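Participant: predicted model and sequence below, questions to follow.
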Amino acid sequence: MQDNVQMTKKPRRYFTDEQKAEAVNIVKQSGKPVSQVAREMGLTESALRKWVKQSQINEHPRLEGELTSAEHQELVRLRRELKHVKQERDFLKKAAAFFARESADFTS
């Protein structure tokens, strides 16, 4: 027999960069474990661990394979720009093919 327990999903919370930095500073300055600070601040432990790790990467960007926040933002911007340029290129290819057909039809 199944219990009629409804699993309600908590709404996703969003935090500003300042809020994240404040939480990370509390972890660094207090010397308390991440799990304890997360509980005290009402955060998930995994989110706070991620913020602390990203802070460490930003402070010491030479860790192999890890991107700083600035590098990540630039990567996102460059990917968006590349997508736009590819769309423009594809449009120009189609336009060139269209006008080549029109020109061939006109000369015939």
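Facilitator: Structure received.
Participant: from here on, just use CA atoms for contacts and neighbour counts.
Facilitator: Fine.
Participant: quick one: the helices in this structure?
Facilitator: All helices of the chain, identified by DSSP state H, fall at 17-30, 34-41, 45-59, 69-107.
Participant: next up, a structure to set beside the first:
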Amino acid sequence: MSRVKYSDEFKAQVVREVVEKDRTIASVAASYDLVPQTVGNWVARYRKEHSSQEESEAVAESAQIARLRAENRELRQENEFLKKAAAFFAQEQR
């Protein structure tokens, strides 16, 4: 079985179909009469090369959200404790 060499422009066009037009790899592969594995490899390579900044921003944002949720949970617990302490000391003074 011989390997077919596709041009970079053709690969880019196929990848754009998947990435920009939100088509599935299988449907794009079928429309161009390609093996889905091949199209999947092209898309994976494209995403690996072009997603470093977007991915790092998403990871940083997720980390910040997790940190803020933990801080929020801790502050709620402290607030509940202070409410209970205030109620306890208010009863003692009576």
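Facilitator: Thanks, I have it. Just so it is clear, the model here is predicted, and its values are computed rather than measured.
Participant: can you pull the TM-score for these?
Facilitator: Scored against TM-score structural alignment, normalised by the length of structure 2, the superposed chains reach a TM-score of 0.54; 68 aligned residues with a C-alpha RMSD of 3.2 Å.
Participant: on that earlier part again, could you dump the helices of structure 1 to JSON lines with mean neighbour count?
Facilitator: Formatted as JSON lines, those follow (neighbours: other C-alpha atoms under 10 Å):
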{"stretch": "helix 17-30", "mean neighbour count": "14"}
{"stretch": "helix 34-41", "mean neighbour count": "15"}
{"stretch": "helix 45-59", "mean neighbour count": "16"}
{"stretch": "helix 69-107", "mean neighbour count": "11"}
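Participant: at the geometric centre of structure 2, which residue do we find?
Facilitator: The geometric centre of structure 2, computed from its C-alpha atoms, lies nearest to residue 58 (C-alpha atoms, centre = their mean), at 6.3 Å.
Participant: structure 1: which residue goes with that residue?
Facilitator: Per TM-score structural alignment, the equivalent position to residue 58 of structure 2 in structure 1 is residue 72.
Participant: measure the residue nearest to the centre of structure 2 to residue 51 of structure 2 for me?
Facilitator: According to C-alpha to C-alpha, to the nearest Å, residue 58 of structure 2 stands 10 Å off from residue 51 of structure 2.
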